[in-house]
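dropping the sequence and predicted coords here.
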Amino acid sequence: MPTPWSRRGFVKATGGAAAALSLAGTASATVPTSPAHAAPAEFENLRATWRGLVLGSGFSPTAEPFASKLAQLGRSAAGWRSTMRPAPGSLWPDMVWLDPEPDTDTESYAYSAQIQLTFQRLRSMAEAYAQPGTGLTGDDAFAQDVVTGIRHTVGDVYHAGRARYGNWYNWQIGGPQALLDTAIILYDHLDAELIATITEAVRSFVPDSAVASYTGTSTGANRVDLCRTIALSGLVGEDADRLAVAAGALSPVFPYVTSGDGLYRDGSFVQHTWVPYAGSYGADLFTGLSLLLALLAGSPWEVTDPARQNYFGAVERAWAPFLYNGLCMDAVSGRAISRGLPPGDPKGANDDHLRGHSIIASIVALGGAASTEQNARWRALAKGWIQRAHFSPPHTNPMLSVHKLAQLHSVVDDTAVKPLPEPVEHRLFPSQDRAVHRRRGWAACLSMASDRIAHYEWGNGENLRGYHTGAGWLSWWGDDYANEQYSQTFWATVDPNRLPGITASQKRLADGQGGQWGAERPAVKWVGGTTDGTYAAAGQHLKGLASTLEARKSWFFLDEGIVCLGAGITASDGEAVDTVIDNRRLGPTGTNALTVDGHRKPASTDWTETLTDPSWAHIASHGGYVFPAGGRVTALREERTGRWSDIRTGSSTTPFTDRYLTLYVGHGTDPVDGAYAYVVLPGAGAARTAAGAASVQGLLRTLANTPQAQGIHVPSLGFTAVNFWTAGTVGDLTADAPCSVLIRRRRDGTAAVCVSDPTRTLTTLTVTWRHRVTAVVSRPGTVERAVPGRDLTLTFGDLTGEAGATQKVVVKTE
């Protein structure tokens, strides 16, 4: 049954929200202007719409999972009511927001965070009053206690004239948004004086000038959040001008960017200038946009900028590629990977699944403002993600709000929506140094760094040991296995120097090494690759963080697995250097068997063993690994204990223990020109892994693995790819400058020749393929000359403006 709304205006919410979601997709760009005389009813309608959006509608409060979630909300709210103790410097004794003389910036940040947390607690209490089934629904005495809490907090700390301290975010976004939500939910309980105090405070901390220029902390997701704060203050204060400012200030967010914060044409999303952030800040941006577009649709302040279509298109270009079986890949979540939940929570982390559920709900909500076709497709995508979320179903998500849960259930319960399967594709994101590879049954994500993208980000005491997440970290998941691999307590317990896929010095770095907010970036340009949309070659000129380590790393993404090559591995720090083939979290009691060349290793104790010239290895319930050139591989089974407070200041100190099984190539201390070669086979059984090792020489040819070039040839796929680190010749390919080349011959007699300039520095490039070509079928404008014949010679013009994108030429072959 529909949600019962309490008091004046609530009955309008459901209808208002539905009307708001009919936003036209082809309106002309206009900057909203304030109506000369906005009637009070206009603001009341918008407040009702907002209540419908943030409280949800169309769900049964007596059905699960809503009944339990609402009951828990009521219990929490009743507990907060009983412990509320207004006093100078706090509303609750456990949330002190002011120390006159904090000793450090960290303390100052912590005190400002308590303001936000106080408002968020009040907001939850207001929701307990407005939602059905909480035990506090419509209790006016309880609502008045919440108002008392608002009055005390704005009077004591969050008021006009107060000097800001700590984190700006708590004062301009997190805190005021929770305060304004509370004020809108309990609007009928507020007197004129308190309304004026609230709006004056918000205007003081978030003036119109906060969105006057698109710079600093007023870009990307932050800009959308600031607009949300300003718009809500306009609703509470019935200020038409504030609504106009908020609506108009969204426009700078919509255009594609070529550097810094925002959405790129290749689907990259960056925040804090250097950090891939679709899974955290990008999720906030999606949430904010979906809410603001729905709120203002049909009003005098409707957002009609046609460039907003860029974000509708980005659902499948920028966000969907990083969603898999309900989870959001950590490689685009920045420092959010370090956020643990309170002690005692069985999940142990605000992990990839919990973030993924929220993003899916935001996509569903944004669909209400998109075209009919887009909305239908997004709902089909969402249903597929939800149905495949076996490990962590959304209805068990403790972080998911009632309204987002209602959005997901609206898809699940809609029998007309048919779930879409995961696509088979490769997506390369040159502008954020990320790649995603999908096959039936598994998916993988590659994380790199360059002079454009930071090694990692830490800030606000978060993600203190994420320093190697840009060093070639290769993560992968199965369709119905290993979905929890990087979830739960992974980041609290994993060895940060041995993330899967990375090459790193074993030098122990200081917490937060390299500076805050993604300040540290390697001085390298050749990072990226090329793809035909199905297969790919990716490469990274690696320079280590706070070390002399240098290497060339390449990955070739195929149907059954990923071929990984490394060369030129050199360092002089007096430390060992390792390349981590994989590092699988087995859980607290995991005894997954490791089998090497048919021999099973002990599964119940900690041990280390160096394997000499192995052909293959297999980890039960995970996958296989093939070593075409043998070499020396170290296997390590260990138990590790960690705490969220180890990687995030002020987080849970509860210890967690996990068992890990690690395979790595040890290059020794101060290696010179070290190398490696291995193939990862996600989901492969032991028999298939052994068979792959037995036939690898016939199926896979390594064309080069040197500091000058790395390449492979797979005859059965008609696949050849080479990453040229310098000009040179490898097999049938010659390039006169550093580049990435991929050729795929098709059964229809055509071939796709894909070329890219990962360095973004080439003003000319010539690539020759020594293979007979009879005609050029298609070519991009960057190709100045294409000469078929006994050989194919392609001459490219200026590639500096192509942002590392693949240039695809289709030719006819004999």
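Sure thing, it's come through. What you see is a predicted model, and the numbers here were worked out from it, not measured in a lab. Residues are numbered from 1 along each chain as shown.

from here on, contacts and neighbour counts on C-alpha atoms
Noted.

any buried residues in stretch 298-309, and which?
Under the neighbour-count criterion of 16 or more other CA atoms under 10 Å, stretch 298-309 has 298, 300-308 buried.

of these, closest to Pro655?
Nearest to Pro655 out of the buried residues of stretch 298-309 is Arg308 (CA to CA; 45.5 Å).

wait, the closest one sits on Phe254?
Yes - assessed by CA atoms under 8 Å, Arg308 is found in contact with Phe254 at 5.2 Å.

name the nearest residue to Asp559, ignoring sequence neighbours.
Spatially, and ignoring its direct neighbours in sequence, Asp559 is nearest to Arg439 (6.7 Å; CA to CA, 6 or more residues apart in numbering).

against Tyr169, how distant is the one you found?
According to CA to CA, to the nearest Å, Arg439 and Tyr169 sit 40 Å apart.

kindly report the same for Ile115.
Separation of Ile115 from Tyr169 (CA to CA): 11 Å.

more crowded one of those two?
Ile115 (27 against 18; other CA atoms under 10 Å).

SS state for the more buried one?
helix (DSSP: H, G, I helix; E, B strand; the rest coil).

with Ala546 instead?
Going by three-state DSSP: Ala546 is coil.

what's the local residue count around it?
Per other CA under 10 Å, the neighbour tally for Ala546 reads 16.

ok, the closest residue to it other than its chain neighbours - contacts?
Counting by CA to CA, 6+ apart, Gly514 is the residue found nearest to Ala546 once chain neighbours are left out, at 7.3 Å. Applying CA atoms under 8 Å, 6 or more residues apart in numbering to Gly514 gives the contacts 520, 545-546.

before we move on, back to that, in helices only, show me the buried residues of stretch 298-309.
Judged by DSSP state H, the subset of those located in helices is empty.

what sits up against stretch 273-289?
220-222, 224-225, 228, 259-261, 268-271, 318-319, 322, 328-334, 336, 355-356, 358-359, 362-363, 365-366, 432, 452-454, 456-457, 518-519.

run a quick check on Leu46 versus Leu295, I expect a contact.
Yes - contact criterion CA under 8 Å: Leu46 and Leu295 qualify, at 6.6 Å.

which residues in the stretch 101-250 of the chain form helices?
Using DSSP state H, counting those that start in this stretch, the helices found in the stretch 101-250 of the chain span residues 105-130, 140-156, 168-169, 175-185, 192-205, 220-237, 240-248.

which one of those lies closest to Pro707?
Closest approach to Pro707 among the helices of the stretch 101-250 of the chain (CA to CA): helix 220-237, 38.3 Å.

taking helix 175-185 as reference, get the angle to that closest one.
Per axes from the mean of the first three to the mean of the last three CA atoms, to 10 degrees, the angle that helix 220-237 makes with helix 175-185 is 40 degrees.

which strand or helix spans the residue most central in space within the chain?
A centroid search over the chain (CA atoms, centre = their mean) returns Gly279, at 2.1 Å, as the residue closest to the centre. Taking DSSP states H and E as the definition, one finds Gly279 inside no helix or strand.

so what touches stretch 86-95?
83-85, 96-99, 114-115, 117-118, 149, 152-153, 156-157.

at 10 Å what do you get?
With contacts defined as CA atoms under 10 Å, 6 or more residues apart in numbering, stretch 86-95 is touched by 80-81, 83-85, 96-100, 110-111, 113-119, 148-153, 155-157.

and here's the other structure:
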Amino acid sequence: MQTSRRALLSLFPAATLLAVAQPLQAWAGSPPAGTAADAAADHAVLLGNVVAMFAGTADSNARPEVGAKLAAIDATARARLTALDRAGQGELFRGVPLGTSDTNLTTSFQYLYEIALATRTPGTTASGLRDNVAVQTRVVDGLVRLYDDYYGTQSKGYYGNWFTWEIGISSHVSKILVLLKDRLAQYRPGLTAAYVASMDAYLRNGKDGDVDLDSRFHTGANLADITTNRILQGAVLDDGARIGKAIADQLTVFATVAPYPPRHGVTDGFYADGSFIQHASVAYTGSYGTGLLTRVVQTLKILDGTSYAQDIDGLVDTVRTWVVDGFAPLIFEGWMMDMVKGRAVSRTATGYDSVAAVVEAVVDLSSCASGSDATALKGYVKYLERTSKAVLDPKSFVSPVSIARYAALLADASVPAKDLNPAERNVAFNAMDRTVHRRPGYAFALARSSTRISKYEYMSGENLMPWFQGDGAHHLYLRGQDQTQVFGVDHYTAVSPYRLAGVTAPVENRRTIPELYGTLWYDNPGRGFTSSSESQNTYVYFPRGTNTFSGGASLGAYGAAGLVQADDAAYAAKQAGTLPDDFVVYRNAEATKSWFMFDDEIVVLAAGVGDPAGRPVTTTVDSRIAAPSDAVTLTGELRTGRAWSGPGTAPLAWLRYANRDQGTAVGYVFLDAQHPTVALETVTRSRRLVRASNPDTMVSKQVFSVSVDQAAGARPTSMAYALVPHATETALTSYARGPVTVLANTPRIQAVQHAGLRMVAANVFAPGTHHAGRLSADGPASVILQEAPDGTIRVAVSDPTMERDAVSVTVRGRRMKAVSVDDGVRVGRVRGGTRLDITTRHAHGRSFTATLL
């Protein structure tokens, strides 16, 4: 986030900083028990752990697998020293001008850290940098210059991005203070205290130079970063109270978010269903969540062997649960799913890169776990290494120690490679409006939004065209393919933002934030719009929807999800007259949608699809990309039984997309009478189209799309189709005889029956009682029923609005009794069937199940 709160700049004059840099023993938290000598010994161990984590140890660095990392550390430091030698006026490093760019100031501190790191890294002695006092002195001199000219004087600081001042710079400086603690004490004895005092003063969103747990800035992964920095600062100052307070603050991040009400008003963090949220409403497991995972595992390593470790007892099991329920469902063959990466989807780093950070954390976590838990985590690391379509480069790991552990783990024949996911899994991440449906050959990932969860995230010139990413957009990941060829930044570059898979969008041309306002945000301080204001967040950076129905039920490995598509918060506020006249908003199209997820197919129903404003509307069944040279074939059959003749608009019964070079295929079965439009074209665009700071790299892709188009002024319509991963033409032809039957498809209820699975699933959107097959449900609700051959019936029910106190469902037919039920479910017999009354108050969208006989 950016900030322009220049009025705060003079609050902490530099001359007062050293005076307040004494250990703050009055802070909450407790130092280690025992004597001062015990505390000093604790801090020495802690500091040693930090150095070992970033620089490695003599043992870890002696392993040949660590050699590439050591060479990279050395080469980077030498490049930074060359840039230091060649710096011009107004620079500390060549090509990094200072004074107007907070990014360049952060980069300068980063370069100093990279030099300092090489001087403390065992195994680099031959290079001449290890323990090189002259080089360390140059780093200290650089710290002095940056402090005196650009950082220490508070009136010159806090321009640009708030993150720079509260987290970014502090992260680099805190590590330098640890790495060069002895050199600083000998050469510049007051500099450490001065820097810590400045870092305290730059916590403008905190309280009295410390963390404020009620601040919207000090939450989730951001809070973990801040508190980790403060642990290191406390150690170099020999300040046990500071360390204790930082640990206590960080522990709040690791508690499962309890939303009724959230502690300190904070909704950021992990939820009971495995969801992770950052920025109050953004589904963010794959970026901020990964950062939080890294930080917590680093905390375990930093505190190991100290008396502070007792404060984090039980944390290993908590983090293991995050990995099993939060991360594993979102990783498919080594790729982090795009729908949980916020604005990071527009960056050039791949989903494989994101998983490398997870792997490092799991490697280290496995060394802290024991018994079957440790074996399972190690087995998962091996599984990811073997199934990923990109070679995992451990050189990207932060710690040389982690590389050594990773190498030893892979070489351990006693640990079998095994996924943490069962082969078949359906996960309703309803707390963050996401659904994942996994089968051995594919993973289906669905992104939704609501009054609770943002439609998308745009910020800082990243993810410039995100408008429909939370409107039922899906990613269908197929076994065996290199995901960089079909998803990631190139997918968002090549595919039109109005034609993302699964999306219903009006046909119009929207403008990006920089195009609209000439800046990276809407600047209107008089109306409360500064770059990191709550108004900016609410209406520009990550607007939520205006619909409450978004969610669904899971029954074992099967799932149902529903969404009432609606306008975002900005459009609603503009209609209410609460936004400035020059603030631009866009109206959405309307649709009510359901996704019913089975074994071989995902059935999609849509009703009330149209536009009250009369614009043309496009519903994209799917969009996929391929390399220009890939052999892509399209085959299909018309509803008349004749063969389809090629791209265009036609009354299709089914369509098959196949990429021979990727070895993948997807089928599309149209369950009602539609005239889909099929297109296959080569598109060339720059990656800068989706992120202002991306290299101007041109991307050429074959773009396939199949859509249902509605003309301007057309009446709302409905549609029903199925996505069939890895489909053969024979399998697609068989859908004319089943197994899927559409029972209802209206804006009030959508339901299907799967004969092969003996299953009925329904989403009820409207109040009142609605019927589908053997089911009757009072809405809003999501319900799945499956009958076993022996007559046993299992039922799952959820409240996708998260607003109801209770939901009632009736299974019509013979009267049954309960075999097992979840807490909150009551079973009773009624005329014509069996009634389930489910207490859904404060269930946060989770599914309740019952087994009847």
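Everything's here; your move. Just so you know, these numbers come straight off a predicted model, no measurement behind them.

on that earlier part again, for the helices of the stretch 101-250 of the first structure, which one sits closest to Gly56 of the first structure?
That would be helix 105-130 among the helices of the stretch 101-250 of the first structure, by CA to CA, at 10.7 Å.

in the second structure, what stretch matches stretch 322-331 of the first structure?
Under TM-score structural alignment, stretch 322-331 of the first structure corresponds to residues 330-339 of the second structure.

that stretch: how far from the chain's middle?
10 Å (CA atoms, centre = their mean, to the nearest Å).

for that stretch, measure first residue to last.
For stretch 330-339 of the second structure, the first-to-last residue distance is 9 Å (CA to CA).

what separates Ala178 of the first structure from Ser233 of the first structure, distance-wise?
Remark: distance between Ala178 of the first structure and Ser233 of the first structure (CA to CA) = 11 Å.

over to Phe490 of the first structure?
40 Å.

now swap in Pro300 of the first structure and tell me
Here Pro300 of the first structure is placed at a distance of 17 Å from Ser233 of the first structure (CA to CA).

ditto for Gly282 of the first structure
In terms of CA to CA, Gly282 of the first structure sits 23 Å off from Ser233 of the first structure.

those two: which is more packed in?
Ser233 (30 against 25).

quick one: contacts for that one?
Contacts of Ser233 of the first structure by CA under 10 Å, 6+ apart are 176-177, 179-181, 183-184, 195, 198-203, 206, 227, 239, 242-243, 246.

can you do 7 Å?
Counting by CA atoms under 7 Å, 6 or more residues apart in numbering, Ser233 of the first structure touches 180, 199, 202.

the first one matches what in the second structure?
With TM-score structural alignment as the criterion, the equivalent of Leu180 of the first structure in the second structure is Ser174.

repeat for the second one
In the second structure, the residue paired with Thr199 of the first structure is Val196, using TM-score structural alignment.

list the contacts for the residue nearest to Asp559 of the first structure?
424-425, 559.

swap in Arg120 of the second structure?
Arg120 of the second structure neighbours (CA under 7 Å, 6+ apart): 55, 130-131, 179.

hey, where'd the strands end up in the stretch 701-814 of the first structure?
701-705, 709-714, 719-724, 728-730, 733-735, 739-745, 750-756, 765-769, 773-778, 783-787, 792-796, 807-813 (DSSP state E, counting those that start in this stretch).

can I get those in a markdown table with mean neighbour count and distance to Ile647 of the first structure?
Listed next are the strands of the stretch 701-814 of the first structure as a markdown table, based on neighbours: other CA atoms under 10 Å; distance: least, CA to CA, whole Å:
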| stretch | mean neighbour count | distance to Ile647 of the first structure |
| --- | --- | --- |
| strand 701-705 | 19 | 36 |
| strand 709-714 | 24 | 36 |
| strand 719-724 | 28 | 36 |
| strand 728-730 | 17 | 44 |
| strand 733-735 | 21 | 44 |
| strand 739-745 | 27 | 37 |
| strand 750-756 | 23 | 37 |
| strand 765-769 | 20 | 45 |
| strand 773-778 | 16 | 51 |
| strand 783-787 | 16 | 48 |
| strand 792-796 | 20 | 47 |
| strand 807-813 | 20 | 41 |
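
so what's Gln114 of the first structure up against?
95-97.

do Gly833 of the second structure as well
810-815.

matching residues in the second structure for the longest strand seen in the first structure?
Across the first structure, the strand with the greatest residue count (assigned by DSSP state E) is strand 656-669. Matched against the second structure by TM-score structural alignment, strand 656-669 of the first structure falls on residues 699-712.

does Pro614 of the first structure belong to a helix, a strand or coil?
Using three-state DSSP, the structure places Pro614 of the first structure in coil.

nearest residue to it other than its sequence neighbours?
Gly630 (5.2 Å).

sec struct for that neighbour, please.
From three-state DSSP, the assignment for Gly630 of the first structure is coil.

okay, now it: neighbour count?
Neighbour tally, Gly630 of the first structure, other CA under 10 Å: 16.

gap between it and Ala444 of the first structure?
Distance from Gly630 of the first structure to Ala444 of the first structure, by CA to CA: 24 Å.

now swap in Ser209 of the first structure and tell me
From Ser209 of the first structure to Ala444 of the first structure the distance is 43 Å (CA to CA).

over to Ala510 of the first structure?
29 Å.

neighbour count winner among the two?
Ala444 (22 against 11).

ok, Leu46 and Leu295 of the first structure, which is more surrounded?
Just comparing Leu46 of the first structure and Leu295: by other CA under 10 Å the higher neighbour count belongs to Leu295, 31 against 24.

quick check: the aligned residue for that one in the second structure?
Looks like Leu295 of the first structure aligns to Ile302 there (TM-score structural alignment).

show me what contacts its match?
By CA under 7 Å, 6+ apart, the contact set of Ile302 of the second structure is 46, 49-50.

quick check, nearest of these to Gly551 of the second structure?
Val50 (42.8 Å).

check which helix or strand that closest one maps to.
If you go by DSSP H and E, Val50 of the second structure is part of helix 36-55.

buried residues in the next helix or strand after that helix, which are they?
Per DSSP H and E, helix 36-55 of the second structure leads on to helix 58-61 as the next helix or strand towards the C-terminus. Within helix 58-61 of the second structure, the residues scored as buried using 16+ other CA under 10 Å are 60-61.

strands of the stretch 251-400 of the second structure, residue ranges please.
269-270, 276-278, 282-283, 331-332, 335-336.

mean deviation of the first one from the first structure?
Spelled out, that is strand 269-270 of the second structure. Superposed on the first structure, strand 269-270 of the second structure shows a mean distance to its aligned partners of 1.7 Å (mean CA distance after the TM-score superposition for the first structure).

circling back to that earlier point, can I get the contacts of Gly514 of the first structure in JSON lines with distance to His409 of the first structure?
What follows is the contacts of Gly514 of the first structure, written out as JSON lines (distance: CA to CA, whole Å):
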{"residue": "Glu520", "distance to His409 of the first structure": "42"}
{"residue": "Leu545", "distance to His409 of the first structure": "45"}
{"residue": "Ala546", "distance to His409 of the first structure": "48"}
